[in-house]
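>>> need the 3D shape of this:
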Amino acid sequence: MSDDNNNNEIVRKSDGIHREIHTFVLRQGHFTASERKAYEEMHDQFCLPYSEEKLDFEKIFGNKNPVVVEIGFGMGKATAIIASENPNINYIGIEVHKPGVGKLLGEIRDRGLKNLRIIEYDAMEVLKNQLTDQSVSAFHIFFPDPWQKKRHFKRRLIQRPRTDLMTQKLIKGGYLYFVTDWLPYAEFGMEQLLATEGLKNRYQGYAPHQEWRPETRFEQKGLDANRVISELMFEKS
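A predicted model of the protein is given here:
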């Protein structure tokens, strides 16, 4: 693992080129007709381009409301519901899966949401280069890839130094909310979050289910397979 100043591990391949270890893999997927239509029609209005300039939240949303960043929103249904039920909070969803982006853009259109934007890029690069320190009220990370094989643990999103970077971006009192249906990842994540300087567990152990977080179809599949849903909520002290 790289030192704490780097959020993704840098590796040297045999060709001498340095490449970062990513926390995601680009999944192949096909747009439905409705997802493609929403992507083409809504992308320029609601997707923020990646750049190395810091985002101005007040300029983007037209207000000074708190900003919550969700990393890896999948198909975006829960994201849209949460944003719809909390109009006084602004949301930025980060996702690399184009059909999921198209699906959430459709939800934004159908629900008339004004408080939600999308960045279609590597979340760690977005955090490092686009988010100002002490600017984010919360990070939502729901059911990220658990990377079950030991040799892939380095790809897990919830681990230092990635959690150090998230803490750096949080405001004082801001929180990181992590949910997984893979118990070994929950245990691993608990160790990593407890070791992250500046974070403290809001509960004695795992968090109770937060009633405002909608259950997703993916979550139901985990429950149907008798997997335990573990929730962790840490706040910046």
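
>>> going forward, measure contacts between C-alpha atoms and count neighbours the same way
Fine.

>>> which residues are in contact with the closest residue to Leu157 other than its chain neighbours?
If you skip the residues right next to it in sequence, Leu157 has Thr23 as its closest partner in space, 5.5 Å away by C-alpha to C-alpha, 6 or more residues apart in numbering. With contacts defined as C-alpha atoms under 8 Å, 6 or more residues apart in numbering, the neighbours of Thr23 are 145, 155-157.

>>> Provide a PyMOL selection command restricted to the buried entries of these.
Per 16 or more other C-alpha atoms under 10 Å, the buried members of the contacts of Thr23 correspond to this PyMOL selection:
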select buried, resi 145+155+156+157
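
>>> which one of the contacts of Thr23 is nearest to His209?
The nearest member of the contacts of Thr23 to His209, counting by C-alpha to C-alpha, is Asp145 at 20.0 Å.

>>> where do the strands sit along this protein?
Using DSSP state E, the strands of the chain run over 10-12, 18-20, 67-71, 90-94, 116-119, 136-142, 170-180, 199-201, 230-236.

>>> I'd like the structure of this one too, to check against the first:
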Amino acid sequence: MAEPGTRRQAPVSFVRRGGRMSDAQERAWRELAPTYVHDVPRDAAHTSVHPDARFIPEEEYGRSAPLVVEIGSGQGHAIIHASTTRRDVDFLAVEVYHGGLARTMLEAYKADVTNLRLIEANAPEVLETLLPEGSADEIWIFFPDPWHKKRHHKRRMISPGFGRIAGRALRDGGVLRLATDWEDYALQMREVLDAEPEFQRAFAGDWAERFEGRVMTAFERKGIDKGRDIRDLAYTRVPR
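Alright, predicted model coming up:
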């Protein structure tokens, strides 16, 4: 928990989930983290980002290439698929679920992935300070925590002001892609981003077409099985 007077003042948009990890996941942290995990200098809390810390893509990946950032990568299904099929692109997974990051590392190792890095941190702080301004070509936010109880809606990541945070990290013309299976959150996302001066719609009609780069996951299938419609959105970063 942050001490009084420290940097973290806004509510975080997640519940930190630890839990007991399997032996394989523990081994992944010992053996694979030095290769895949960017060690973030902390500030007020375990998942915070020190305001002076920086993630320099060219230094991390050893090359200059397009960068795709996935916020809330879960167990890594989408980003592992993407990083194995698009080797000319660099990928960054941002997640606070320790076990999910371990699973992602294991799958990355099995697939001999070299164009992927992982960060365990609060996503808004990564976008707001850790990444260089305009460094990301795309930001993906697939099925973020909907905080479905009305009293918890204030914790939703996509809320007024998010355009400034995401827009800072995206290059001009970069794309913000979102998906959710909660109708009221989809409506909120669209309302918020339609009003943000940093973004303009990259779709016609009510919703974007399903992003072909988003693989079907067990999480998405679960939502479909419960009768929920999956809604995609896509926005382009307007020129600064």
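
>>> can you calculate the TM-score here?
The TM-score (TM-score structural alignment, normalised by the length of the first structure) is 0.90; 224 aligned residues with a C-alpha RMSD of 1.7 Å.

>>> before we move on, the earlier item: just say which of the strands of the first structure is most tucked in.
Sort the strands of the first structure by mean neighbour count, taking mean count of other C-alpha atoms under 10 Å, and strand 90-94 sits at the top with a mean of 25.

>>> the second structure: helices as residue ranges?
Counting by DSSP state H, the segments of the second structure that form helices are 23-31, 33-36, 57-61, 77-85, 98-110, 123-125, 162-169, 183-195, 218-225.

>>> OK, contacts around the residue sitting nearest the centre point of the second structure?
With distances taken as C-alpha atoms, centre = their mean, Ile71 lies nearest the centre of the second structure, 0.5 Å away. Taking C-alpha under 8 Å, 6+ apart, we find Ile71 of the second structure in contact with 93-95, 123, 139-142.

>>> for Arg231 of the second structure, same thing?
Contacts were defined as C-alpha under 8 Å, 6+ apart; by that measure Arg231 of the second structure touches 179-181, 183, 186, 207-208, 210.

>>> show me which of those residues are buried.
Of the members of the contacts of Arg231 of the second structure, the ones counted as buried by neighbours, 16+ other C-alpha under 10 Å, are 179-181, 186, 207-208.

>>> ok, Lys13 of the first structure - contacts?
Arg19.

>>> what's the separation between it and Glu20 of the first structure?
10 Å (C-alpha to C-alpha, to the nearest Å).

>>> now for these two: what residues contact both?
By C-alpha under 8 Å, 6+ apart, Lys13 of the first structure and Glu20 have no common neighbours.

>>> so which of the helices of the second structure is nearest Thr236 of the second structure?
Once the helices of the second structure are compared by C-alpha to C-alpha, helix 162-169 is nearest, at 9.2 Å.

>>> mean shift between that closest one and the first structure?
Once superposed with the first structure, the aligned residues differ from helix 162-169 of the second structure by a mean of 1.4 Å; criterion: mean C-alpha distance after the TM-score superposition for the first structure.

>>> circling back to that earlier point, out of the contacts of Arg231 of the second structure, which two sit at the greatest distance?
Maximum pairwise distance in these, criterion C-alpha to C-alpha, is 15.3 Å, between Glu183 and Arg210.
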